[in-house]
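Undergrad: after the sequence you'll find the predicted model.
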Amino acid sequence: MSESEGSPVYRTIVVGTDGSRSSLRAVERAAEVARDTAARLVIACAYEGARDVDRVVDRLGDDVGYQVVGASPAEETVRTASEVALKAGATDVRTVVAEGQPVSVLRRVVRDYEADLLVVGNRGLNTLAGRVLGSVPGEAARKSRVDILIVHTVG
């Protein structure tokens, strides 16, 4: 990241999405930052096999966010998110779909693209699943080696 008049200028921004309305708000905000800094925007979606999601849902109920099941729905998720990003003004948009846990996938994408900003929504910070398992934004903030923007997407 380079400095311009004391404020950071980002070159590559990674944003995670699960296709939910709240995660698309995070994509929109990340796209606005990408537009304002002429940065590349990389939209990432992690997906799990149905067996893994069923195990977690059985334990915690429907209070589980950031879980996309299967590669095809994940591809559709990033296609939709890419459209949102382009409408918000991002001009250089890439997409990544990868199997794995959301935070692990986001960390890998940040490393692979040499990103200097990670953007996630605040979904899960105040939920039962977030308290029991750890939320995606909370875990991402603890483990990130780059700047992180947690977008207020849910009340």
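TA: Structure's in. What do you need? Residues are numbered from 1 along each chain as shown.

Undergrad: every contact and neighbour count from this point should use C-alpha atoms.
TA: OK.

Undergrad: strands of the protein, residue ranges please.
TA: Assigned by DSSP state E, the strands in the chain fall at 2-4, 7-9, 12-16, 40-48, 68-69, 93-99, 117-121, 147-151.

Undergrad: mind putting these into CSV with distance to residue 23?
TA: Compiled in CSV, the strands of the chain are given as follows (distance: least, CA to CA, whole Å):
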stretch, distance to residue 23
strand 2-4, 28
strand 7-9, 23
strand 12-16, 7
strand 40-48, 10
strand 68-69, 12
strand 93-99, 15
strand 117-121, 6
strand 147-151, 9
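
Undergrad: second one coming, line it up with the first:
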Amino acid sequence: MPAYQTIVVGTDGSATSFAAVERAAGVAADSGATLLIVSAYTPASRETAGRENIAAAQDALKDEAFLVEGWTPAEEALREATDRAARVGAKKVTTHAEDGAPVDVLRKAVRDHSADLLVIGNRGLNSFSGRLLGSVPADATRRAGVDVLVVHTT
């Protein structure tokens, strides 16, 4: 029996999150596990101060020639992450986008899919704001309830 059956990894479309996806895909390929790639989002209708973040994410994706016309940043991040996971060798890949805070969405995915490993990038762990306010990797590591692989992505 492989060590891991279901692996969850999050992506926000950033280069660092794609590094975590690629590491998770490698672990999934090695263990024959299912890889669930998750993207948390906030609908534009609820976003006020964060509109610049969506525009910045779309601009970053366009700069990398990833954005498909009409797709949301979350959908595009999942598409690109799936392509990267397949290139690394993951055979069973599923995706899920959900409205919510990243840590909450990741924990829900772990719980709902009975995952036994959460893979997350380390971006934010060593920043001043991450130490002061907490970061997604630190919070996810504390609250995951399963094994966590923190990938050095920065």
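TA: Sure thing, it's come through. Model, not experiment: these values are computed from the prediction.

Undergrad: next, the TM-score between them, please.
TA: After superposition, the two chains reach a TM-score of 0.81 (TM-score structural alignment, normalised by the length of structure 2), with 137 aligned residues with a CA RMSD of 2.3 Å.

Undergrad: circling back: mind checking which of the strands of structure 1 is nearest residue 136 of structure 1?
TA: strand 117-121 (8.0 Å; CA to CA).

Undergrad: which of the strands of structure 1 sits closest to residue 128 of structure 1?
TA: When the strands of structure 1 are compared (using CA to CA), the closest one is strand 117-121, at 16.6 Å.

Undergrad: how about stretch 89-98 of structure 1: buried residues?
TA: Going by neighbour count (16 or more other CA atoms under 10 Å), the buried part of stretch 89-98 of structure 1 is 89-93, 95-98.

Undergrad: same check, this time on stretch 4-24 of structure 1
TA: In terms of neighbour count (16+ other CA under 10 Å), stretch 4-24 of structure 1 has its buried residues at 9-20, 22-24.

Undergrad: tabulate the buried residues of stretch 89-98 of structure 1 in a markdown table, adding columns for distance to residue 55 of structure 1.
TA: Below are these laid out as a markdown table (distance: CA to CA, whole Å):
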| residue | distance to residue 55 of structure 1 |
| --- | --- |
| 89 | 39 |
| 90 | 37 |
| 91 | 39 |
| 92 | 37 |
| 93 | 34 |
| 95 | 28 |
| 96 | 25 |
| 97 | 22 |
| 98 | 20 |
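
Undergrad: out of these, the closest to residue 33 of structure 1 would be?
TA: Proximity of these to residue 33 of structure 1 was ranked by CA to CA; the top entry is residue 90 with 8.2 Å.

Undergrad: just checking, that closest one touches residue 37?
TA: No: the pair residue 90 of structure 1 and residue 37 does not pass the contact test of CA atoms under 8 Å, sitting 9.6 Å apart.

Undergrad: one step back: which one of the strands of structure 1 lies closest to residue 81 of structure 1?
TA: strand 40-48 (7.3 Å).

Undergrad: who's in contact with the nearest residue to residue 77 of structure 2 once chain neighbours are set aside?
TA: Spatial nearest neighbour of residue 77 of structure 2, chain neighbours left out: residue 13 (4.4 Å); criterion: CA to CA, 6 or more residues apart in numbering. Listed by CA atoms under 8 Å, 6 or more residues apart in numbering, the contact set of residue 13 of structure 2 reads 57, 61, 73-74, 76-78, 80-81.

Undergrad: quick one: which of those is nearest residue 39 of structure 2?
TA: residue 74 (5.8 Å).

Undergrad: neighbours of that closest one, how many?
TA: By the measure other CA atoms under 10 Å, the count of residues near residue 74 of structure 2 is 23.
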